[in-house]
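In: Please find the sequence and the predicted model below.
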Amino acid sequence: MNRITQLFNIQYPIIQGGMIWNSGYKLASAVSNAGGLGLIGAGSMYPDVLREHIQKCKKATDKPFGVNVPMLYPNIEEIIQIIIEEGVKIVFTSAGNPKTWTSHLKANGITVVHVVSSSKFALKAQEAGVDAVVAEGFEAGGHNGIEETTTLTLIPMVKENISIPLIAAGGIATGRGMLAAMVLGADGVQMGSRFVASTESSAHDNFKKTVIETGEGETQLTLKELAPVRLIKNKFYNDLQELYTKCPTKEDLETLLGKRRAKRGMFEGDLIEGELEIGQIAGLIHDIKPVDEIIKEIITEFELAKKEVTTF
């Protein structure tokens, strides 16, 4: 048992990323049932849909699970209220100031974890009273830190600055990656991309297939002027790069982005005009399989790698 398995009362220090359009109750409950911590991604759900997913998740698992809440969404107050009403015990917050909701959530008996991309924000999260932080390197898929700090350098720097438990994210999809992160000082890992390519993920099959076909160098961090996001290079991405050659204003970028592009890409399977968010580690993901198999594979590889390292 380590600080993360103890904090969440789980078997393995593996947390599934609460990704928009990928993380419904089926994925969250499957990860929790397999010994990790599953998260429902509230970012892509209207409040009533979130309530439904929480209720279904409670029926699908008797193990701990949580909800990931990006704080920049307009109906945040309603979402927080639903989480409290439904008795959710773990909340991961991101994309906002941890001071805003941490004390309110903790007053309602909820364990709070905040996602950061720098030591500065990790310290702010610790000061705000969170129970742990996720430090996410820029290898990660989806919305990301503007500084482009890699996981390899970020984890030890954050570790040096905080005393609360630390979860590593960004570029981790295997047992070896998990061991490396923990050697650098992490108490556990959060994986997103690996769980996108799972049977239980709510992503469209077109997107899942694209993820396992995505090779090294085929994703890029872009849209820094709005909110940095790592995307697979498709037609939409190429249109974006062409617009950048014309020195666009923020408004020009917003116009091209439009609305619901992430939903079109990841949930509806539009591989041409949709936003396809995935991490650099996609180049190491070659199959779509059930969550239970994925976690067994990660733990087996982790134990093997640990033995190999100790033979030096």
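Out: Yep, it's here. Values in this document were obtained by computation on a predicted structure and should not be read as measured data.
In: contacts and neighbour counts: CA atoms only from here.
Out: Will do.
In: which residues of the stretch 101-250 of the chain fall in helices?
Out: Using DSSP state H, counting those that start in this stretch, the helices found in the stretch 101-250 of the chain span residues 102-107, 119-127, 151-161, 175-183, 193-196, 205-213, 235-244, 250-257.
In: Let me know which of those helices is tucked in deepest.
Out: Of all these, helix 193-196 has the most neighbours on average by mean count of other CA atoms under 10 Å, namely a mean of 29.
In: Which residues outside that helix are in contact with it?
Out: The contact list for helix 193-196 (CA atoms under 8 Å, 6 or more residues apart in numbering) reads 16-17, 22, 27, 141, 173, 201, 203, 208, 278-279, 281-282, 285, 291.
In: re the thing from before, any idea which of the helices of the stretch 101-250 of the chain gets closest to residue 57?
Out: Shortest distance between residue 57 and the helices of the stretch 101-250 of the chain, using CA to CA, is found for helix 193-196: 16.7 Å.
In: Go ahead and confirm residue 13 touches residue 189.
Out: Yes: here residue 13 lies in contact with residue 189, judged by CA atoms under 8 Å, at a distance of 6.3 Å.
In: next up, a second structure to put side by side with the first:
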Amino acid sequence: MIYDKLAQRGRDFLGVKYPIIAGAMTWISDFNLAKAVSENGAFAVLAAGNMPPELFEQEVDRCVAGLKKPFAVNLITIAPNYRAHYEILQSKNVPFVVFAGSFPRKADIQGMKAAGKRTMSFASEESIARQQIQFGVDALVLEGSEAGGHIGHVSLMILLQQVLFEFKEVPIFVGGGIATGRMMAHMLTMGAAGCQFGTRFVMTEECTAHDKFKEVFKRAKARYAISTPQYDSKLPVVAVRSIKNAGTDDFGKLQLQLLKRLEKGEITRETAQYEVENFWMGALRRAVVDGDVEGGSLMAGQSVGLMKDILPMRKVIENLVSEAEIELQNMKTMLCC
């Protein structure tokens, strides 16, 4: 199979059958989803989010005991509980760590490597990619602004040309707007070590997200998933892509309230940013766990417009791989004519 040849670098690095990464989604990428992903040959990632440290440790221990293949834990560097999560994870038998939210410091990367873990981080532009490689990160993930949740400002189309085509030192995985095996095939031919999917794995039977949450995804069009604006540089916020609802409007109101309090000197910028992250963590939980699809956060990538069916995890991964192989064979035929 052509797919096997192109997927070899990613497969060797991750230690799984398919270099398909189930991107971490707070309140969604739990042990249950990780187990389903892992058992079907893809690469599972547990989302730490801003879990209470004791709950985080329990979930990590469940993965260590219950997953037979390599997996990762995703740490949000801007989460209030990040430092506690980091310290807990150092002593756990977890083979991979994915840094997200912002860019990890060199000491954080080196600390995890010293603890025997492979490290992965996101690169939102060429200079960040170069910095992270210099810091010693083992692999990069390019996540375009088409993705859901916390996002950068650059589309995957640009990142492919700016980073994937320019850096060969470490494996580079790509994500954001990818929903089909056909697209995955093209990413592999461009040199990607593998692909990351998020929204696609929400629409699986094994995902424990509330039925109302999944139903919104089924009805959504790509244009419904919008990114939040930053109103003022006095309050830097990481853009979040989600399906527009009342919760999106609430975030806009929160920013305005926090900016007023900042101007009056009632709070510090750090406190304001803490409030922003607390908003997203709580709003996402209300939507995913409680089914509040009006006031909660419906984090989703623009690929949500391609999601129409809720399928078993086995079928999702089989479809991705078989579609990729068919596309690669078609490309071979076209190129050989």
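Out: The structure has been received and is ready for your questions. In this text, all values refer to a predicted model and were calculated from it rather than measured experimentally.
In: Give me the TM-score for this pair.
Out: After superposition, the two chains reach a TM-score of 0.91 (TM-score structural alignment, normalised by the length of the first structure), with 307 aligned residues with a CA RMSD of 2.2 Å.
In: picking up where we left off before, of all the helices of the stretch 101-250 of the first structure, which lies closest to residue 274 of the first structure?
Out: The nearest among the helices of the stretch 101-250 of the first structure, by CA to CA, is helix 235-244 at 6.6 Å.
In: Now check the first structure for the residue matching residue 218 of the second structure.
Out: Structural alignment places residue 218 of the second structure opposite residue 212 in the first structure (criterion: TM-score structural alignment).
In: What residues does its match make contact with?
Out: 197, 282, 283, 285, 286, 287, 288.
In: ditto for residue 34 of the second structure
Out: 44, 45, 46, 63.
In: please redo it, this time with the cut-off set to 7 Å
Out: The neighbourhood of residue 34 of the second structure, defined by CA atoms under 7 Å, 6 or more residues apart in numbering, consists of 44, 45, 46.
In: I'd like the helices of the stretch 101-250 of the first structure as CSV, with distance to residue 44 of the first structure appended.
Out: Formatted as CSV, those follow (distance: least, CA to CA, whole Å):
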stretch, distance to residue 44 of the first structure
helix 102-107, 21
helix 119-127, 24
helix 151-161, 26
helix 175-183, 27
helix 193-196, 15
helix 205-213, 16
helix 235-244, 20
helix 250-257, 17
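In: Tell me how far the counterpart of residue 39 of the second structure in the first structure lies from residue 290 of the first structure.
Out: Residue 39 of the second structure maps onto residue 33 in the first structure, with residues paired by TM-score structural alignment. Separation of residue 33 of the first structure from residue 290 of the first structure (CA to CA, to the nearest Å) stands at 12 Å.
In: more crowded one of those two?
Out: Neighbours per residue (other CA atoms under 10 Å) separate residue 33 of the first structure from residue 290, with residue 33 holding more: 21 against 17.
In: Surely the more buried one touches residue 63?
Out: Yes: Residue 33 of the first structure lies in contact with residue 63 (CA atoms under 7 Å); the separation is 6.4 Å.
In: of the contacts of helix 193-196 of the first structure, buried ones?
Out: The neighbour count (16 or more other CA atoms under 10 Å) marks 16-17, 22, 27, 141, 173, 201, 203, 208, 278-279, 281-282, 285, 291 as buried among those.
In: Alright, that wraps it up for me.
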